[in-house]
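Visitor: sequence first, predicted coordinates after that:
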Amino acid sequence: MPKKTEPLEIEVQYACDRQDLPKKPRVRAWARAALAESGNQDGRVTVRFVAADEGRRLNREYRSQDDATNVLSFPYALEPQLCGDLVLCVPVVAREAAEQDKSLDAHYAHLVVHGMLHLQGYDHEESEEQAAAMEDLERSILADLGYPDPYCNEE
């Protein structure tokens, strides 16, 4: 008899002090909603909220870009289980939400969904078609979660 795999474990870490960070159950719900699209419900994902210095260091070390970015995705495995890390840079997310006139909650939800799709192999940098497909999927997942289109304010 084949060994039954464990359901997706989602660890949420807070590596910075802010009162407006989303609660762990909410983050897990966003991540699970994005995972439902792939059909793979097994694995382990860590979602980490960081300050600007850690976000910048990771972006420089892994993407050769010397600034902090909103979300970094580190996939470790897709099969047979999804394994990876998401790192959200809190000051960047807060700044973007304010600049784009979006609620902080909606922007966090979008970036968790976006990052989870990257962990599942989705890519928006390879082609316009892939980018459009990923954005459509993000819109659908976020609508199911009760959030507005995250791209409606962008040109």
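Guide: Happy to help now that I have it. Model, not experiment: these values are computed from the prediction.

Visitor: CA only for contacts and neighbour counts going forward, please
Guide: Will do.

Visitor: which strand or helix spans the nearest residue to residue 77 once chain neighbours are set aside?
Guide: Distances taken as CA to CA, 6 or more residues apart in numbering place residue 83 nearest to residue 77, at 5.0 Å, with adjacent residues excluded. When elements are assigned from DSSP states H and E, residue 83 belongs to strand 82-89.

Visitor: which parts of the protein are helices?
Guide: 24-35, 52-63, 90-99, 104-119, 128-144 (DSSP state H).

Visitor: between the ones you listed, which gets nearest to residue 18?
Guide: In terms of CA to CA, the element of the helices of the chain nearest to residue 18 is helix 90-99, at 8.4 Å.

Visitor: what sits up against that closest one?
Guide: 16, 49, 50, 51, 52, 68, 69, 70, 103, 104, 107, 108 (CA atoms under 8 Å, 6 or more residues apart in numbering).

Visitor: comparison target below:
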Amino acid sequence: MISFNYETNFELPYEQEFSLWISKVIKTEDCREGEINYIFCDDDYLLDINQKYLGHDTLTDIISFDYSVGKELHGDVYISIERVRDNANDFEVDFKEELRRVMVHGILHYCGYKDKTDDDKLKMRSKENFYIKQIS
């Protein structure tokens, strides 16, 4: 089950459409859908999590906690709407596209994709682009 939670003044339009999209991504990646929570928040909220749980004192657009068991995906995906807006502006892309990229990015991590090396980043970006086209 995919749920959407709000800790800021933002509400995801068409939650059902996004839920179906994420479910399709999971199935296409040969995984099973468990309990996945998206938490939309602001920079301060996510910075607090970054400091408390990861020991990082930096702003970020997404933090995901993976509780998956094998190929059954479970996790909490925290997304800073402020960072997504700023990144969309910096990368000169539409806010909706950047939001979709971040949302699928978290799920792809749960599916086993990494983004530490240049090669891994290219694979991750390719997958993101593939799935963004599926909902656009």
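Guide: Thanks, I have the structure now. The model shown is predicted, which means the values in this text are computed figures rather than measured ones.

Visitor: post the TM-score for the overlay when you can.
Guide: Overlay of the two chains. TM-score (TM-score structural alignment, normalised by the length of the second structure): 0.88; 136 aligned residues with a CA RMSD of 1.8 Å.

Visitor: so the strand holding residue 83 of the first structure matches what in the second structure?
Guide: Using TM-score structural alignment, strand 82-89 of the first structure lines up with residues 73-80 of the second structure.

Visitor: hang on, the earlier thing: would you list the helices of the first structure in CSV and tack on distance to residue 75 of the first structure and mean neighbour count?
Guide: Formatted as CSV, the helices of the first structure follow (distance: least, CA to CA, whole Å; neighbours: other CA atoms under 10 Å):
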stretch, distance to residue 75 of the first structure, mean neighbour count
helix 24-35, 13, 18
helix 52-63, 12, 16
helix 90-99, 20, 17
helix 104-119, 5, 22
helix 128-144, 17, 16
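
Visitor: for those helices, which one sits closest to residue 11 of the first structure?
Guide: helix 24-35 (8.1 Å).

Visitor: and the closest one, what does it pack onto?
Guide: Here helix 24-35 of the first structure touches strand 9-14, helix 104-119, helix 128-144, going by 3 or more CA pairs under 8 Å, 6 or more residues apart in numbering; DSSP states H and E.

Visitor: re the thing from before, quick one: contacts of the strand holding residue 83 of the first structure?
Guide: 8, 40-52, 54-55, 68-77, 111-112, 115-116, 119-120.

Visitor: let's see it at 7 Å
Guide: Identification of contacts with strand 82-89 of the first structure by CA atoms under 7 Å, 6 or more residues apart in numbering yields 42-52, 55, 68-77, 115, 119.

Visitor: of these, grab the buried ones for ChimeraX.
Guide: Buried members of the contacts of strand 82-89 of the first structure, defined by 16 or more other CA atoms under 10 Å, are picked up in ChimeraX with:
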select :42,43,44,45,46,47,48,49,50,51,52,55,68,69,70,71,72,73,74,75,115,119
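
Visitor: tell me how far residue 87 of the second structure lies from residue 94 of the second structure.
Guide: 10 Å (CA to CA, to the nearest Å).

Visitor: typo on my end, residue 31 of the second structure
Guide: Distance from residue 31 of the second structure to residue 94 of the second structure, by CA to CA: 29 Å.

Visitor: ok, those two, which is more surrounded?
Guide: Counted by other CA atoms under 10 Å, residue 31 of the second structure and residue 94 do not tie: residue 31 has more neighbours, with 17 against 12.

Visitor: OK, contacts around the alignment partner in the first structure of that one?
Guide: Here residue 31 of the second structure is matched to residue 40 in the first structure, going by TM-score structural alignment. Taking CA under 7 Å, 6+ apart, we find residue 40 of the first structure in contact with no residue.
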